[in-house]
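Student: Curious how this folds, go ahead:
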Amino acid sequence: MNFIKKTNIIQLLLLILVLSACNQKNKKATLSDEKPKDTMPHMEPPTRKLPKLTSSYINAKKNAIQHFYNKNWRNNSMNGSFLVAQNGQIIFEKYEGMANFRDERPITATTPLHLASVSKILTASAILKLIDAKKIGLDQKVNTILRNFPFPEVTVKMLLNHRSGMRNYAYFTDKKDGVWDRHNILTNKDIVHLMATKNIGLESRTGTRFAYCNTNYAVLALIIEKATGLSYEKAMNRMIFKPLGMNHTFVFNYDRDKDSIVPSYKGNKVEIGKDYLDAVYGDKNIYSTPRDLLKFDLARNSPGFLSPKLLKLVYTPFSNEHKGEKNYGLGIRMINWYTGQNFYFHNGWWHGNTSSYITLLKEHVTIIALSNKFTTKTYQVRKLAPLFGDYPFKLDRDEKEE
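Tutor: Now for the predicted structure:
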């Protein structure tokens, strides 16, 4: 009897040990099934208090800008969006023309237009956020991030400042030598695959000279995807657009949006259709509004968005192999005059879309012009810079401040 009781006690203890082990195993399994912690850099919208502009100051600048606007886009030739702000306060804004001439849908303050290459400033900012978060390195070799990338000396920094030496994908896929069938839509991954497998050599030796090239920013978009584990579209939403309240900004998704976005037009209002290059993103394909870009500009130049060291590099000229005033930083164009004055901007052009983004750092001025009907007058907004500082652009006498 005692033997039977002891046996039962031993069996009971063994059962308890087995159940306990199973519970521990299940607990570990549950933990391993949990979603991994967020790999995205944490960002709070930076805040910067700037002095409030007086009503007399605003009125004087507004009158001068109105003269400029009337001279450059009189008779309703403007078809797009235009905004000038200082210290975060909008001094002047204008929205004219049609988002779609077929249904006569007008352009308003909330109408997203294609930014063309102004998209690069946003792509660059996401990359810089990832660098600050130590998800990637500024001087990291691209082939350590994208394993099939074929050029071993190219770094992330060289993509940002256009010193990689790569060829423009729009050119090497346009050849009639079997590199790409233009009946098929090209993607960012296709670009890297073609460079790796079709003997697409470099345009120039890596790191030796500046050459503006859209391929650099198409590759940067893939790096964003690799570093975050998200699509470029979702990563941009979570890292830039949503935290900054850019509620009318989005990345164009070819399959989803090709029939619903604001189309672009030739100067004679003939609509320009899509082509095989329209699905490539990073270098272009962000739609936004001037007010959203103002939010971005205020944030990007505020303490806390980027580390001071990295923000300084954004506005550092990296193309000094030839003496001259025109230069490029990390995702921003610049003019560095011999007087010591600096002008920072980025222009864009894709199909009938033209765009201009200007940030006057010392004066805290933001100037945005977007158009979905082709015109080079969009780029003339730089002439407004002398209204706010010592910039040697020519402003006509009747456009000067009264």
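Student: only C-alpha atoms for contact and neighbour calcs from this point on.
Tutor: Will do.
Student: show me where the stretch 101-250 of the chain has helices.
Tutor: Taking DSSP state H, counting those that start in this stretch, the helices of the stretch 101-250 of the chain run over residues 119-132, 156-160, 169-172, 188-197, 214-228, 232-236.
Student: hmm, I was thinking of the stretch 251-400 of the chain
Tutor: Going by DSSP H, counting those that start in this stretch, the stretch 251-400 of the chain shows helices at 254-257, 290-300, 308-314.
Student: want to try a markdown table for these, with mean neighbour count and distance to Val365 as columns?
Tutor: Shown next, in a markdown table, are the helices of the stretch 251-400 of the chain (neighbours: other C-alpha atoms under 10 Å; distance: least, C-alpha to C-alpha, whole Å):
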| stretch | mean neighbour count | distance to Val365 |
| --- | --- | --- |
| helix 254-257 | 11 | 33 |
| helix 290-300 | 22 | 9 |
| helix 308-314 | 15 | 17 |
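Student: Any chance of TSV for the ones you listed, columns distance to Ile65?
Tutor: As requested, the helices of the stretch 251-400 of the chain are exported to TSV (distance: least, C-alpha to C-alpha, whole Å):
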stretch	distance to Ile65
helix 254-257	35
helix 290-300	16
helix 308-314	29
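Student: I have a second one here; can you model it like the first so I can compare?
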Amino acid sequence: MQNNEWIDSFEKYAQKWITKGQVPGVCLGIAKNGQIFYKNGFGFRNVERQLGVTIDTVFGIGSITKSFTCVAVMQLQEAGKLSVHDPVVKYLPEFRLKNLDVGQITIHHFMTNTSGIPPLPTFFASVMRSLEENEVDDHPFLQNQTDDTVPIDTYEDLMSVISTLDLELLGPPGTEFSYSNDCFALLGAIIERVSGKSYEAYVKEHIIAPIGMEHTSFFMEELNRYENITNLYIMRDKGDHKEVIPSPNWWDTSSFRAAGFIKSTVRDMLRYTDMFCKGGLTTGGKRILTPESVQQMITPYFPTDMVPGQFYGYGLVITPDYHGKKLVEHSGGLKGIAAQMCFFPETGLAGVALSNLELSPVLAVMTGALNSLENRPPESSHLISKIDFLSEEAMHQFVGDYQSSEFGTLPLRLENGQLVLCFLGENYVLRPFAEDIFVVRAFGTDCSARFIRGAKNEIVRMAFAGRQFSKEVATY
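Tutor: From the prediction side, this is the model:
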């Protein structure tokens, strides 16, 4: 670890991706057993004033918040106030799905994204109050929304809206993975009702404060006029080029905070990862979780469909064999936010990368650092394909439009002998990997698309970006 030769090749690689992605600012920190041995701020937290990035710059962490939510649930289980195997309706009797029985859906299913609930069209309504203040309104999430949407301001509002939606479960609870911000939002409601405190107050008192995360909060006003806070930036498509512009206000939503709205720093987040590596203990010796609870959180319960060989635990993503070691990680993304956290529980190595532009290549920066540290080329992948080639005839069955109420329609076409998927305005080539599984290189790292067949062996859904999309009538 003292050998710093890896730093040069890594930083050239990272700078290449940061420049290519037009990312204003990125911070990366890497620690071993809680000791930070590498830190670097690339670019600016405020481009206009040329203010740099440090490991104490506050960024959003997006969906990494989900792991905090699961830590809170595990603490409440340790206190005997709930069990992860309790039905959700035990604590949220208002939770209903139209014409469907929800009695079998447990807290465990919510924590592992295996409730069977498909992507829902609720997010826009939940952040409407933020959008009303926002002078810049073009965001990929918002392209399918209508003017008659009613804001979702409370957990009760959210459950009320969900109860009116016409939907089918993807499968019985525990049988299908589909990433669900809504289920994590409702875990916040369970934490409130069981603890008797607001979700945000509980997390601050029982996780953030005892770990010593000094510049971490859901609310900017709690940071006491701390100045080292990033600006937020968004990418605007100008037709012939893309332009990065500031978009100052942070999105917020009182009903979805448990799914992704903590703000933090690289230094604070490395204290948080160290708690997991130390079996639930902070550097100062305070116990946040028992070793058993940590173990339950990093157990690979169900394949994620995001990368082959990757599983979801409790608010954490687990790759049991990442170049021979167990990797635990989670990413986060929102307007002006791209975040990546990872740790290796067996070796105590941990890394955090935070950025101020959504869909920026923080995962490429993180994996580039991990590869360089272990003397692999920074662009190395741990994935080995089982299939290298498919005929055009075989590819035709996958072609079509894939739809979800969260992201709208994803067209998949056959172009010049390759399958090309359009996602959030960008085209990606699908490379054959295994039967009905393809790998997509996006933002410098690999993710997967898995196709799901129906009773007649026809393609009915695509699992991509952690969600399931239904196949519409194919277009040839």
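Student: quick check: longest strand of structure 2.
Tutor: strand 35-46 (DSSP state E).
Student: ok, average deviation of that one from structure 1?
Tutor: Superposed on structure 1, strand 35-46 of structure 2 shows a mean distance to its aligned partners of 2.4 Å (mean C-alpha distance after the TM-score superposition for structure 1).
Student: I would like the residues contacting that strand, please.
Tutor: The contact list for strand 35-46 of structure 2 (C-alpha atoms under 8 Å, 6 or more residues apart in numbering) reads 15, 23-31, 50-55, 57, 229-231, 270, 356.
Student: Now that strand: buried residues?
Tutor: For strand 35-46 of structure 2, the buried set under the neighbour-count rule, 16 or more other C-alpha atoms under 10 Å, comprises Ile36, Lys39, Gly41, Phe42, Gly43, Phe44, Arg45, Asn46.
Student: residues touching the most centrally placed residue in structure 1, list them.
Tutor: The residue lying closest to the centre of structure 1 (C-alpha atoms, centre = their mean) is Leu122, at 2.1 Å. Neighbour list for Leu122 of structure 1: Ile240 [criterion: C-alpha under 8 Å, 6+ apart].
Student: Likewise for Pro248 of structure 2?
Tutor: Asn231, Leu232, Tyr233.
Student: Over to Thr155 of structure 1?
Tutor: Thr155 of structure 1 sits next to Leu138, Asp139, Gln140, Lys141, Val142, Ser164 when contact means C-alpha under 8 Å, 6+ apart.
Student: mapped onto structure 2, which of the residues you listed hold?
Tutor: Retained in structure 2 (both residues aligned by TM-score structural alignment, their matches' C-alpha atoms under 8 Å) from the contacts of Thr155 of structure 1: Leu138, Asp139, Gln140, Lys141, Val142, Ser164.
Student: could these be laid out in TSV, adding distance to Glu203 of structure 1 and neighbour count?
Tutor: What follows is the kept ones among the contacts of Thr155 of structure 1, written out as TSV (distance: C-alpha to C-alpha, whole Å; neighbours: other C-alpha atoms under 10 Å):
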residue	distance to Glu203 of structure 1	neighbour count
Leu138	22	19
Asp139	21	12
Gln140	21	16
Lys141	19	19
Val142	17	26
Ser164	9	29
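Student: To which residue of structure 2 is Ala221 of structure 1 aligned?
Tutor: Counting by TM-score structural alignment, Ala221 of structure 1 lines up with Gly188 in structure 2.
Student: My read is that that match contacts Ser67, right?
Tutor: No - the pair Gly188 of structure 2 / Ser67 is not scored as a contact, 11.9 Å apart, by C-alpha atoms under 8 Å.
Student: Pick out whichever of the two has more residues nearby.
Tutor: The residue with more neighbours, out of Gly188 of structure 2 and Ser67, is Gly188; 27 against 23, by other C-alpha atoms under 10 Å.
Student: Can you tell me how far the more buried one is from Thr290 of structure 2?
Tutor: 21 Å (C-alpha to C-alpha, to the nearest Å).
Student: before we move on, what about Glu94 of structure 2?
Tutor: Per C-alpha to C-alpha, Glu94 of structure 2 is found 32 Å from Thr290 of structure 2.
Student: what sits against the match of Ala221 of structure 1?
Tutor: Applying C-alpha under 8 Å, 6+ apart, we find Gly188 of structure 2 in contact with Thr69, Tyr199, Phe256, Arg257, Ala258.
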